[in-house]
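Asks: this is a predicted model, with the sequence first.
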Amino acid sequence: MSCPICGEDTATRFRPFCSKRCADVDLAKWLNGSYSVPSQREEDLESDVSDGAESQRRPH
C-alpha cells in the first residue's frame, strides 16, 4: 500500500500514510476545505442556487 499524499510505502504506525507529516497534510486539506463531500439534500441544492443568483446580481 502506498501513501495517498506522497506515494511512499506506508508505515504501520501512520497507516494509510507513511509519516506524521503526510497525515497532517491530509488533515489540513480536510480542515481548509480542499476535500469536500457533495450533498444531495434538497435544501443544500436550493441554497447553492440562490447564492449563485445573488452573486450574479452584485456589481463587480
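Replies: Happy to help now that I have it.
Asks: for the rest of this, base every contact and every neighbour count on C-alpha atoms.
Replies: OK.
Asks: contacting residues for residue 36?
Replies: residue 30 (Cα atoms under 8 Å, 6 or more residues apart in numbering).
Asks: next, it: secondary structure please.
Replies: When classified by DSSP: H, G, I helix; E, B strand; the rest coil, residue 36 comes out as coil.
Asks: OK, contacts around residue 6?
Replies: residue 22.
Asks: adding another structure so you can compare the two:
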Amino acid sequence: MSTPKCPICGRPAAPRPGNRAFPFCSDRCKLIDLGKWLGEEYRIPGPRAGDGADAPARPEEREDDEP
C-alpha cells in the first residue's frame, strides 16, 4: 500500500495516529488549506446559502391564498 500524498504540497503524508494533521503532511499544510477555505478559494457548486432561492414564499406574499 502506498503512502498518501498531501493535497497541498504533494509530499508523503504519514497516516494516523502518528500524524495529527492527516491527510496533510504537516500542520503548516493544514493551515494553508484552512486559509483557502476561509479566503473562499474553494467553492461548493450550487446557489449561495442565504440568497432565498430555495426558501418557500411567506404566506403573506403568496397570491393564491387571497380570498
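Replies: Looks like it arrived, so ask away. In this text the structure is predicted, and so the values were computed from the model without any measurement.
Asks: tell me the SS of residue 29 of the second structure?
Replies: Secondary structure, three-state DSSP: residue 29 of the second structure is helix.
Asks: what does it align to in the first structure?
Replies: Matched to the first structure by TM-score structural alignment, residue 29 of the second structure sits across from residue 22.
Asks: just give me the neighbour total for the residue nearest to that match when sequence neighbours are not counted.
Replies: Closest residue to residue 22 of the first structure apart from its sequence neighbours, by Cα to Cα, 6 or more residues apart in numbering: residue 5 at 6.0 Å. Residue 5 of the first structure sits with 15 neighbouring residues when counted by other Cα atoms under 10 Å.
Asks: map residue 5 of the first structure across to the second structure for me.
Replies: Match for residue 5 of the first structure (TM-score structural alignment): residue 8.
Asks: wait, residue 25 of the second structure touches residue 31, no?
Replies: No: Residue 25 of the second structure is not in contact with residue 31 according to Cα atoms under 8 Å; the separation is 11.1 Å.
Asks: tell me which of those two has more neighbours.
Replies: Legend: neighbour count by other Cα under 10 Å for residue 25 of the second structure and residue 31, higher for residue 25 (23 against 13).
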